[in-house]
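Below is the structure, and that's it, no one-letter string:
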């Protein structure tokens, strides 16, 4: 099955490590592309391309501030990812519960010996 186009799917967009880094930087607040590029050690055009992809999938918003364009995180776009990952929460909780039961049984066995 072919992958969805990066520009239409948040999962594919965040599969790129530098885009995840951009999102992490934007958690602290809005930043101009030049700051993001410098922080990530990439060219301004490279950062702009990543920001365009993130904007197109709804993970980043942009606003004009004088001559600058400030980019900010739009976490609403992460909801499908959050919901998908959240589906594994029950699996992990049950796994940890079984592990805790096993460890408690081991302790009980050792105390009885």
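Yep, it's here. Fair warning: this is a prediction, and the values are worked out from it, not measured in the lab.

Please count neighbours and contacts with C-alpha atoms only from this point.
Fine.

Could you count how many residues lie near residue 13?
22 (other C-alpha atoms under 10 Å).

In addition, the following structure is provided for comparison:
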């Protein structure tokens, strides 16, 4: 599955956002996702399975809990694809920086 197929789903993106701050137990992830998206626990489990099977997340047992962590490696595929478009953003951001600097000078 392509990285954007995984990242295209808002629930999976949210789970990855949660995991970007560090490991979380499946129950913690489920509580947030269920509240924000109104999906069932089995639905959350399916999203976790997709993230795990696609390599975006890892899981380890800690007693009776399953603890998930983000794996940044698959994000490289998306990053490499986006790389060819960064020139468009850089030019616009550089232009914005110039305009901000001009505005500061005109106020002084």
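Yep, that arrived. Bear in mind that the values here come from a model prediction, so they are computed numbers and not experimental data.

any chance you could map the helices in the first structure?
10-13, 17-26, 33-40, 44-56, 79-86, 89-112 (DSSP state H).

Let me see the contact set for the residue mapped onto residue 55 of the second structure from the first structure.
By TM-score structural alignment, residue 55 of the second structure lines up with residue 58 in the first structure. Applying C-alpha atoms under 8 Å, 6 or more residues apart in numbering, we find residue 58 of the first structure in contact with 10, 74, 76-77.

Distance to residue 63 of the first structure added to the helices of the first structure, as a markdown table?
Shown next, in a markdown table, are these (distance: least, C-alpha to C-alpha, whole Å):
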| stretch | distance to residue 63 of the first structure |
| --- | --- |
| helix 10-13 | 21 |
| helix 17-26 | 14 |
| helix 33-40 | 12 |
| helix 44-56 | 12 |
| helix 79-86 | 22 |
| helix 89-112 | 36 |
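
Select, out of the ones you listed, the one closest to residue 70 of the first structure.
helix 33-40 (7.2 Å; C-alpha to C-alpha).

Against the second structure, what's the mean shift for that closest one, could you check?
Helix 33-40 of the first structure: mean distance to aligned residues in the second structure after superposition is 1.1 Å, counting by mean C-alpha distance after the TM-score superposition for the first structure.

Correct me if wrong: residue 68 of the first structure contacts residue 32.
Yes: Residue 68 of the first structure lies in contact with residue 32 (C-alpha atoms under 8 Å); the separation is 6.7 Å.

Comparing the two, which residue is more hemmed in?
Comparing residue 68 of the first structure with residue 32 by other C-alpha under 10 Å, the one with more neighbours is residue 32, at 18 against 13.

measure that one to residue 84 of the first structure for me?
The gap separating residue 32 of the first structure from residue 84 of the first structure is 31 Å, by C-alpha to C-alpha, to the nearest Å.
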